[in-house]
Structure formats: structure tokens, C-alpha cells
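K.L.:
Sequence plus the predicted model coming up.
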Amino acid sequence: MTNKMIHINYSPQHDDLVNLFMKDNREKYIICNEQLRDLVVNIDMENKEETINKIIELILIILKNKNLKEYIWSNYRNLNDEEKDKVYLEAKYLLDKKEPFIINTIYNKLVEIIDTGESLNIDGFFRFRMRDFMVYISIISDIALEEYLIKRDKNQFINTLKYFIESQDSKIDLLIIHIMEDGNFKFYDQNRIEIKDNNTEKMISMIIKEDLNYEDFLISTLINLCPKKIEIIDDLRDEISEEIIENIKIIFENNVKVTFKQ
């Protein structure tokens, strides 16, 4: 049996997840003192893959729970801590989706280090061998920030719309919204009679003239009619109709019933 010692220079005393990882794996994979410093990975070359996978696990913990957080907290200073947390969760989700690619890249770099017998300095590993990933973190974080701001603005709009509708007198007891397969909408009252009034026709003309989408038309109709209850017939059944339905549910809560085309 051939063993190889790989020295890991890293001081994770303030990283709870890293500490937990070290304690769970120190006897089999990692040699270190009680302060979790002066780390050494004991690699059984006959089981090299298993140990490399553990090192990858450690690096991913540091990447997601330290480097990503540090970037967001250092660069988005105009956000408060709660907003930074939301951006971080969004960025972490995006990073998780790319994990197979990240793991493969880390694996190749680790094999190169182990085969050449070099020491593994975690900080140096990120600074030099993972330099592209540090740029990647900034890109993912910026995308996450944009997604967060879009969701925040949308939620503010929906909450404002909800408050407005709740403050108005209802003009119709039941509004039936039929989402057609082509993405258009039709509206019916409780007697299944299609609603076509002057205001609706004006809205349609405005949407065509201003090149707006039909979701804008739907929102305008809800504002105009302020129904007590809504029934949605969804023939489209895709991500767009699902999002529209969820938004309507946020506004009207338990007063929404959804049915689907058989």
C-alpha cells in the first residue's frame, strides 16, 4: 500500500461548515491538530479517487460558503444583510447548477498536484489554479443580483396591485379567465358570457398599439373588474401560464380556482 502526504495550508477556524467537514473526515483523510490547522491529507494511492473526492468536497464548501459570500458582502454594499442573503441564495443556486462542470475542473487540477507531489495550499489553489472560477463567481453573483432586483420589483408591484384591488369595490362576483393554447386570454362572467366592454376593447387597442404583452392586458382587466373570485381555465399549461396563475394567486389568495384542459 502506497501513501502520499499532501499538505494543506488553510486555517478554517471561523468557517463552521469547514470545521464540521474536518471533524467528520480527519481520522480517515486528514491529519491536523486540535485547532484544525497544519492540515495534511493522507492519500492511499490505491484509493486515490475516494480521497480526491473528499478534497473536492472541502473545496466546494469553501467556494460556496466563504468565497461566494465574501464577494457578495464586499461588492454589494448598497444592500442590507437581508438582501445580501437573498442574493447569496440565488447565486448559490446558480452555482449548484454548474457543479458537475466545477467538480470536473477541480478534479483535473487536483490530480495534477497529487501526481507532481506538490503541497496543496488552499488559498494559493483558489488564487492561481482557480482564478477563472473567481471571475466566474463575480459573473454569477451579478446575475443573481439582477434576478433578485427583478423579483423584488415584481413583488413590490404585485403587493401594490393587491392593495389597490382590495381597496376597490368589486364589479363582478366571478371572473373566468380562459388562457388559450395560443397564449391569448378570454374573459367570462359567472354565467359563462364572454366579457367584451368598451374598456376591454380600449385595453386591447392600447396593447396592440404599444406592443405590450397579454399579461399586461390581464393585469389591466383585473384592475378594471376587481372580481371577488376568479376561475382560471389553463389550456396553455407552460411556464408562462404557471407564472401568471401564481401571480394571480398572490393577489387573490384563496379566491382562485384553477382547472386544466383534459
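P.N.:
Okay, I see it. Please read these numbers as outputs of a predicted model, since none were measured by experiment.

K.L.:
Could you use CA atoms for every contact and neighbour count after this?
P.N.:
Fine.

K.L.:
mind checking the SS state of the nearest residue to residue 190 once chain neighbours are set aside?
P.N.:
Spatial nearest neighbour of residue 190, excluding adjacent residues (C-alpha to C-alpha, 6 or more residues apart in numbering): residue 174 at 5.2 Å. At residue 174 the chain is in strand, as set by DSSP: H, G, I helix; E, B strand; the rest coil.

K.L.:
What count of nearby residues applies to residue 174?
P.N.:
For residue 174, the tally of surrounding residues (other C-alpha atoms under 10 Å) stands at 21.

K.L.:
what about the helix or strand hosting residue 91, distance to the chain center?
P.N.:
Following DSSP states H and E, one finds residue 91 within helix 81-97. For helix 81-97, the gap between its own C-alpha mean and the chain's C-alpha mean amounts to 6 Å (C-alpha atoms, centre = their mean, to the nearest Å).

K.L.:
Which neighbouring elements make contact with that helix?
P.N.:
Packed against helix 81-97, as judged by 3 or more C-alpha pairs under 8 Å, 6 or more residues apart in numbering; DSSP states H and E, are the following elements: helix 68-75, helix 131-167.

K.L.:
next SSE after that helix?
P.N.:
Counting by DSSP H and E, the next helix or strand C-terminal to helix 81-97 is helix 99-116.

K.L.:
What lies in contact with that next one?
P.N.:
For helix 99-116, the surrounding residues in contact (C-alpha atoms under 8 Å, 6 or more residues apart in numbering) are 6, 52-53, 56, 119-120, 129.

K.L.:
in it, what counts as buried?
P.N.:
102-103, 106-107, 110, 114 (16 or more other C-alpha atoms under 10 Å).

K.L.:
And for stretch 155-167?
P.N.:
Buried residues in stretch 155-167, defined by neighbour count with 16+ other C-alpha under 10 Å: 158, 161-162, 165.

K.L.:
take the one below as the second:
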Amino acid sequence: MSAILSIGASRNLDGLNHRFMQEIRALAGEGWRLSMRQERSNGVHQLTLFLEDHPEGESLDEMTLILRQFGARVLMDWILEVWEGELIQKRLRAEYPHFHDRERRQIGDKAAHILKRKEEVSKEYIMYRISHDQRILERLVEVLVDYGRIHVDGFLRFRFQDYLQAVDDAVDSAVDEYTMEKEYNEFIHLLRYFLDIQESRLEVVHVYLCPGGFRLLDEGGNPVNNEVVDGISRDYLEHDEISFEDLLISALVTVAPVQVVLHSREEKPVSETLNTIRAVFGDRLHRCPGCERCQPYTSVMAPKKMQP
């Protein structure tokens, strides 16, 4: 009986053991007898693959090489699918202890998504992903073929620091993303609160989005004017860094119409603005499918400043 490869780690290797057994099962029909032994000593989990017998005439050295290369691929898949999650949570516990368990799980999912970049389908991304996985596989093969032994913790710490850095960066980005989303949701909740306590000043407000700004008209086609919206307009004239999207949302919450009808020359107006308005007004918001009022307001050159 010969030991083909041995894998050590600080965590339980039951899942990896199962993967190996599933993969090597087909070899039994070809006369190869393989077995796995799992042990734990001094806090180190050890998984060893043994070759108990092989067909006559088959090269033991060649089969050992093949099995070690095969083992490197199984180990790579396991690291990326299982160990990566542990690395993410370890980073979160160490650097962001103020998050509770549910938040850490949500942030962990975001970090894993960032690492995998599932939304990317371009040729450049495909090449990046192949290159990334190939680098991990090549380094695992190098160690297992030469030595037949590997300790996953040590391998990542000393031989693949760029991967650990990528995990840390993904976690930091996920935390930033989660924090921004949380702040945004709190902002929406506050706007809803203000909207609920406001007395509706108009039954319907028509919002005409145009290049660089917007117009608010009532049901009769008259500009919506009141002291609050006028004040917002004056503030905008003094602070050009304020976006028209922020002003639009503030104006609508101030007027608190029963219904908001959105008119836009574009099929898909600024998505972030529309999403915010939809989140705040819910069923009060309606999109105009196109009417005689739209063209004069959405196709002409709009002023750079908001005109209420």
C-alpha cells in the first residue's frame, strides 16, 4: 500500500474526503484499488489517499503523477467553494466585529459574488477567470507533484498571498456596498416617514424629466409653486453640486401628491432616481406611456437649473 498524496488543514476535511471518494470511484472498475484515511492530530486534520493495488503492467509512477494532478484539481475546487467562505468570515470577524451574524452572512455572500464576478460575461472576464483558476491549480500541482503533501493553511499563507489579498479586498468592498445599501434603506425609510406625515397638497403632480433637470406641473398643466419648492430652487442656484435627482425627490416629498406621473423622453429614465421615487411613493407612482404633453417638455432643450 502506497501513500499517493496527503492533505493537511486546520479545518475539518469531511467534505473534501467525500469529493475524493466520489471522483475515484470510477477507477475501481479498471482494477485500481484506492482508499482514503482521515485523521486528526495536534489540531491538524489530515487526509491521505492510498493506492492499495493496481493492474499488472500499469506504471505506478505514472498513476501516482496522474492522481496527484487530479488531487490538485479537486483540492482547488474545494478551496474556492468551501475554504473561501471561511476566509471571508474570518476576515469579517477580525476586522468588522461590530456586525452581527446575519449581517456577516449577507456581507459574506456579497464578497463571494465579488470574487466570482458572476455578472461578468465578457471575453475579457472569461480569460481573467481562467487565468485566476489556472494560477491556483498550477501552484497546487507544483507542490503535490514534487512533494505529495500539502498543508492548505500554509500554502495559502506563503505560496498564494495574492489570493488572500483578493479575498480581503473583496470583503472590504462588500462591507462598503452593504453599508451604502443600509444607509440608502434608512434614507428611504425616513423619506417615507416624512411623506406619511405630510398633508397632500396636490392630487396629481406630473414630473417631466428633461436633459439637465425637470419640471413639475399640476393636473391643469400649471407649474407647481410653493414656498418650499421655491426655496429648494434657490438653494440649487447657490449650490451647483446638488444633483437635480436629489432636488426632484425632495420636491416631491415636500408636495406629497396623492399620485406622481412620470414623463420622460427616454424609455428608461435615470434608474437610481426612478428606483428611489418608486421605493418612496410605491403605488402612488405611475409611468406615462406617452402623451401629447410629453413632447414639448421632454424633447426641447431644458434649462440647466431646476425650474419649478
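P.N.:
Sure thing, it's come through. From a predicted model like this one, the values you see are computed outputs, not experimental measurements.

K.L.:
Out of the buried residues of stretch 155-167 of the first structure, which is nearest to residue 79 of the first structure?
P.N.:
residue 158 (21.6 Å; C-alpha to C-alpha).

K.L.:
gap between the helix or strand where residue 20 of the second structure lies and the chain center?
P.N.:
With elements taken from DSSP H and E, the one containing residue 20 of the second structure is helix 14-24. Helix 14-24 of the second structure sits 29 Å away from the centroid of its parent chain (C-alpha atoms, centre = their mean).

K.L.:
Who are the packing partners of it?
P.N.:
Going by 3+ C-alpha pairs under 8 Å, 6+ apart, helix 14-24 of the second structure lies up against strand 33-41, helix 60-78.

K.L.:
let's see 10 Å
P.N.:
Under the contact definition 3 or more C-alpha pairs under 10 Å, 6 or more residues apart in numbering; DSSP states H and E, helix 14-24 of the second structure sits against strand 33-41, strand 44-53, helix 60-78.

K.L.:
correct me, but residue 93 of the first structure touches residue 147?
P.N.:
No - using C-alpha atoms under 10 Å, residue 93 of the first structure is not in contact with residue 147, being 11.7 Å away.

K.L.:
returning to what we had before: what's near enough to touch the residue nearest to residue 190 of the first structure?
P.N.:
188-192, 225-231, 255-256 (C-alpha atoms under 10 Å, 6 or more residues apart in numbering).

K.L.:
hmm, back to that, now a ChimeraX select for only the buried ones of the contacts of helix 99-116 of the first structure.
P.N.:
ChimeraX command restricting the contacts of helix 99-116 of the first structure to the buried ones, with burial defined by 16+ other C-alpha under 10 Å:
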select :6,52,56,120,129
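
K.L.:
Could I get the contacts of helix 99-116 of the first structure in a markdown table, plus columns for distance to residue 170 of the first structure?
P.N.:
As requested, these are exported to a markdown table (distance: C-alpha to C-alpha, whole Å):
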| residue | distance to residue 170 of the first structure |
| --- | --- |
| 6 | 72 |
| 52 | 64 |
| 53 | 61 |
| 56 | 59 |
| 119 | 72 |
| 120 | 68 |
| 129 | 63 |
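
K.L.:
Closest one of the contacts of helix 99-116 of the first structure to residue 184 of the first structure?
P.N.:
The closest of the contacts of helix 99-116 of the first structure to residue 184 of the first structure turns out to be residue 56 (C-alpha to C-alpha; 49.3 Å).

K.L.:
distance of the equivalent of that closest one over in the second structure from residue 152 of the second structure?
P.N.:
When the two structures are superposed using TM-score structural alignment, residue 56 of the first structure falls opposite residue 76 in the second structure. Residue 76 of the second structure sits 10 Å away from residue 152 of the second structure when distances are taken as C-alpha to C-alpha, to the nearest Å.

K.L.:
Mutual contacts of those two, please.
P.N.:
Shared contacts of residue 76 of the second structure and residue 152, defined by C-alpha under 10 Å, 6+ apart, comprise 83, 140.

K.L.:
Can I get the helices and strands packed on helix 14-24 of the second structure in TSV including distance to residue 241 of the second structure?
P.N.:
Rendered in TSV, the data for those read as follows (distance: least, C-alpha to C-alpha, whole Å):
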stretch	distance to residue 241 of the second structure
strand 33-41	62
strand 44-53	58
helix 60-78	48
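
K.L.:
wait, which of those is closest to residue 13 of the second structure?
P.N.:
By C-alpha to C-alpha (comparing all of those), the closest turns out to be strand 44-53, at 6.7 Å.

K.L.:
Give the other helices and strands that that closest one contacts.
P.N.:
Applying 3+ C-alpha pairs under 10 Å, 6+ apart, one finds that strand 44-53 of the second structure contacts strand 2-9, helix 14-24, strand 33-41, helix 60-78, strand 149-151.

K.L.:
coming back round to it: if you count neighbours, what's buried in the helix holding residue 91 of the first structure?
P.N.:
Of the residues in helix 81-97 of the first structure, 83-84, 87-92, 94-95 count as buried by neighbour count, 16+ other C-alpha under 10 Å.

K.L.:
so which of the residues you listed would you say is closest to residue 33 of the first structure?
P.N.:
When these are compared for distance to residue 33 of the first structure, the smallest value, 31.1 Å, is given by residue 92; criterion: C-alpha to C-alpha.

K.L.:
Residue in the second structure paired with that closest one?
P.N.:
By TM-score structural alignment, residue 92 of the first structure lines up with residue 112 in the second structure.

K.L.:
how much space between that match and residue 166 of the second structure?
P.N.:
Taking C-alpha to C-alpha as the measure, residue 112 of the second structure and residue 166 of the second structure are separated by 11 Å.

K.L.:
you'd agree residue 227 of the first structure is up against residue 252?
P.N.:
Yes - Residue 227 of the first structure is in contact with residue 252 according to C-alpha under 10 Å; the separation is 9.1 Å.

K.L.:
which one of those two has more residues nearby?
P.N.:
Just comparing residue 227 of the first structure and residue 252: by other C-alpha under 10 Å the higher neighbour count belongs to residue 227, 23 against 18.
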